[in-house]
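Predicted model and sequence follow; I will ask about them next.
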Amino acid sequence: MKKGSLISVLAVLSLILLAAQPGYAISCSQVSSALAPCISYLIGRGGNNPSPACCSGVKSVKGMARTPEDKRASCSCVKAAANRYPGMKDAVAQSLPDKCGVRLDIPVSRTVDCSKYVYLPFFLMFK
């Protein structure tokens, strides 16, 4: 193989590897959009159970948060969103993942310390 061809192949492979690296894929707008269907339930106006759209959003947030950094970002976004709704019922918010049949690695809370969710052992992050 010629030297120029080898360099081209290596450059393309490098770009592919860089594109495939997981990054900070979560934004607060994504988290807020996913959890928007849950607001009426969380403030006590949505009945006794979250809607299917709400549970779909909870599952979506779980799917977005794959790395420790993503989990911390997701936690911060959830905390910020919770603080925007003073009428949110804490007990209802904390039970939301269970009601949706989803195990989140972050609590839905106004007071959570999101920094402690980054340093969980790797095997606990994806239960």
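All right, it came through fine.

rest of the way, CA atoms for contacts and neighbours
Fine.

Return the residues in contact with Gly23.
Neighbour list for Gly23: Asp70 [criterion: CA atoms under 8 Å, 6 or more residues apart in numbering].

try 10 Å this time
By CA atoms under 10 Å, 6 or more residues apart in numbering, the residues touching Gly23 are 66-67, 69-70.

before we move on, what about Ser115?
Neighbouring residues of Ser115 by CA under 10 Å, 6+ apart: 68-69, 71-73, 75-76.

could those residues go into TSV alongside secondary structure, neighbour count and distance to Met125?
Shown next, in TSV, are these (DSSP: H, G, I helix; E, B strand; the rest coil; neighbours: other CA atoms under 10 Å; distance: CA to CA, whole Å):
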residue	secondary structure	neighbour count	distance to Met125
Pro68	helix	18	7
Glu69	helix	19	11
Lys71	helix	25	9
Arg72	helix	23	11
Ala73	helix	23	14
Cys75	helix	28	13
Ser76	helix	23	16
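
Looking at those residues, spot the one nearest Ile7.
Ile7 has its nearest neighbour among the contacts of Ser115 in Glu69, at 33.3 Å by CA to CA.

coming back round to it: could you tell me which of the contacts of Gly23 belong to strands?
Judged by DSSP state E, strands contain none of these.

hmm, which two among these are most spread apart?
Maximum pairwise distance among those (CA to CA): 8.2 Å, between Arg66 and Glu69.

ok, structure two:
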Amino acid sequence: MAAKLSLVVCVAVLCSMVVVAPHAEAAMTCGKVASSLGSCLTYLKGTGPLIGGCCNGVKGLVAAAKTTADRQTACGCLKSMATSISGLKPNLASSLPGKCGVKVGYPISTSTDCSKVH
């Protein structure tokens, strides 16, 4: 009887781990993307210089996007933000990672297929 109870407990624990694991997988959020890039807005609209705070945000965002799920989420957030920001200059957005000395591994563009980002 004790062996059956132990088996039931083990199965219950494993099932709960499977249910909880996917929720912990993607740590990236659109809020994190927006807050990381907030100081870049004037530069991205062409109305201000590229400041250190912007590059720090870009570098922090790239460092935080550790998994494929994180990078895909960040990509989707960037695309969504790009369409909602009036006056955004696409050429400045696409060149921002390079100007800040980081590589993101996919083009920063509203035409990027985020499902193909790895």
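Everything's here; your move. Source: prediction; values computed, not measured.

What residues in structure 1 pair up with stretch 26-43 of structure 2?
Structural correspondence for stretch 26-43 of structure 2: residues 24-41 of structure 1, per TM-score structural alignment.

Next, work out how far apart the residue nearest the centre of structure 2 and Ile85 of structure 2 are.
Compute the mean C-alpha point of structure 2, and by CA atoms, centre = their mean the closest residue is Ala74, 2.5 Å away. Separation of Ala74 of structure 2 from Ile85 of structure 2 (CA to CA, to the nearest Å): 16 Å.

remind me, longest helix of structure 2?
helix 2-25 (DSSP state H).

what's the mean deviation for the helix or strand just after that one versus structure 1?
Counting by DSSP states H and E, the element after helix 2-25 of structure 2 in chain order, helix or strand, is helix 30-37. With mean CA distance after the TM-score superposition for structure 1, helix 30-37 of structure 2 departs from structure 1 by a mean of 0.4 Å once superposed.

list the buried ones in the very next helix or strand once past helix 30-37 of structure 2?
Per DSSP H and E, helix 30-37 of structure 2 leads on to helix 41-44 as the next helix or strand towards the C-terminus. Applying a neighbour-count criterion of 16 or more other CA atoms under 10 Å, the buried positions in helix 41-44 of structure 2 are 41-44.

Out of the contacts of Gly23 of structure 1, which are shared with structure 2?
Counting by both residues aligned by TM-score structural alignment, their matches' CA atoms under 10 Å, structure 2 reproduces these contacts from the contacts of Gly23 of structure 1: 67, 69-70.

just curious, which of these is nearest to Val31 of structure 1?
Nearest to Val31 of structure 1 among the kept ones among the contacts of Gly23 of structure 1 is Asp70, at 11.1 Å by CA to CA.

List the contacts of the closest one.
With CA under 10 Å, 6+ apart, Asp70 of structure 1 has these contacts: 22-27, 62, 64, 76, 118.

Widest-spaced pair of the residues you listed?
Pro22 and Ser76 (18.9 Å).

And the closest residue to Val118 of structure 1 other than its chain neighbours, how close does it get to Ser5 of structure 1?
Computed as CA to CA, 6 or more residues apart in numbering, the closest residue to Val118 of structure 1 that is not its neighbour in sequence is Pro68, at 4.8 Å. Distance from Pro68 of structure 1 to Ser5 of structure 1, counting by CA to CA: 38 Å.

in terms of contact, does Ala80 of structure 1 touch Asp113 like I think?
No: with contact defined as CA atoms under 10 Å, Ala80 of structure 1 does not count as touching Asp113 (11.8 Å).

Would you state the helices of structure 1 in chain order?
3-20, 28-35, 39-42, 52-64, 68-83, 90-99, 122-125.
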